[in-house]
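In: Sequence plus predicted model, see below.
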Amino acid sequence: MNSNPSKSKPSVTRTSLTSQRGSLPSTTTGGLVSIDFEIRGKVQGVHFRKYTQRKATELRLRGWCKNTEHGTVAGRMEGERLQIDMMKDWLKRVGSPKSRIDGADFKTAKAISSFSYGDFQIIK
């Protein structure tokens, strides 16, 4: 009979830890941030902006991206720090299926009090 109560205690603890872990992202992000980026490589003519917009929307980020005249994709993104970090990793490592990422530059993230954009847009 002692094995049943001891089995139930870990599950209660796991439930408690799960709920605590679930709340960590909102308490550790510290609010909204904005960051500018520029991605180098084969990123034009390979649907990089479209895939960037999709990923940003999936992560609930707002902002914009555009092709530059020197062959890069530049943009700005706003959102919770955790989602921004996930997007930075995606921009550095994944991109669109036919892209080749040679480098990614990110400016220092700035704290913002509210969103400046309604969604994530492609600027043409």
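Out: Sure, I can see it.

In: CA atoms for contacts and neighbours, from now on please.
Out: Fine.

In: For Asp102, give me its contacts.
Out: Going by CA atoms under 8 Å, 6 or more residues apart in numbering, Asp102 touches 39-42.

In: Tell me where the protein has strands.
Out: 32-42, 62-67, 73-80, 100-106, 110-112, 120-123 (DSSP state E).

In: And those: which comes nearest Ser19?
Out: Across the strands of the chain, Ser19 has its closest neighbour in strand 73-80 (19.6 Å, CA to CA).

In: And Ala111, how close does it get to Lys42?
Out: Noted for Ala111: a distance of 31 Å to Lys42, by CA to CA, to the nearest Å.

In: dropping in the other structure now:
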Amino acid sequence: MSPQYTEQEGLRLGLVGWVRNTRSGTVQGQVQGPAEEVEEMKVWLSKEGSPSSRITRASFSNQRTIDKLELSGFKTRY
């Protein structure tokens, strides 16, 4: 999955966070924002993704409610 498309989707939804490709061909990241938009991002990551991606599985972990955002912007990490 191209981090560029993921970054664009996160920004479109008004989320903050980061995303990166791993050496094993997976994508890792952290997303924060309103619960409804975070859920929409999870659906996008699970079912659509970037145009050239082949999604076989999506796993989300360490989910929690926060009082205020801990990150700013949405960035691609390398």
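Out: That came in fine, so what should we check first? Model, not experiment: these values are computed from the prediction.

In: So after superposing, what's the score?
Out: The TM-score (TM-score structural alignment, normalised by the length of structure 2) is 0.93; 78 aligned residues with a CA RMSD of 1.0 Å.

In: before we move on, the earlier item: ok, of the contacts of Asp102 of structure 1, which come out buried?
Out: Buried by 16 or more other CA atoms under 10 Å: 39-40, 42, out of these.

In: Looking at the residues you listed, which is nearest Ile122 of structure 1?
Out: Ranked by distance to Ile122 of structure 1 (CA to CA), the buried ones among the contacts of Asp102 of structure 1 are led by Ile39 at 14.6 Å.

In: Neighbours of the nearest residue to that closest one once chain neighbours are set aside, how many?
Out: Sequence neighbours aside, Ala104 is the residue nearest to Ile39 of structure 1 in space, at 4.5 Å (criterion: CA to CA, 6 or more residues apart in numbering). The local packing of Ala104 of structure 1 (other CA atoms under 10 Å) involves 18 other residues.

In: which residue sits farthest out from the middle of structure 2?
Out: What lies farthest from the middle of structure 2 is Asp67; by CA atoms, centre = their mean that is 19.7 Å.

In: can you name the two of the contacts of Asp102 of structure 1 that are farthest apart?
Out: Pairwise distances across the contacts of Asp102 of structure 1 (CA to CA) peak at 9.1 Å, for the pair Ile39 and Lys42.

In: what sits in contact with each of those two?
Out: Here Ile39 of structure 1 and Lys42 have 72, 101-102 as joint contacts, going by CA under 8 Å, 6+ apart.

In: top helix in structure 1 by residue count?
Out: For structure 1, the longest helix by residue count, based on DSSP state H, is helix 3-28.

In: same question, structure 2
Out: Of all segments of type helix in structure 2, defined using DSSP H, the longest is helix 35-47.

In: relative to strand 27-32, how tilted is that one?
Out: Interaxial angle of helix 35-47 of structure 2 relative to strand 27-32 (axes from the mean of the first three to the mean of the last three CA atoms, to 10 degrees): 170 degrees.
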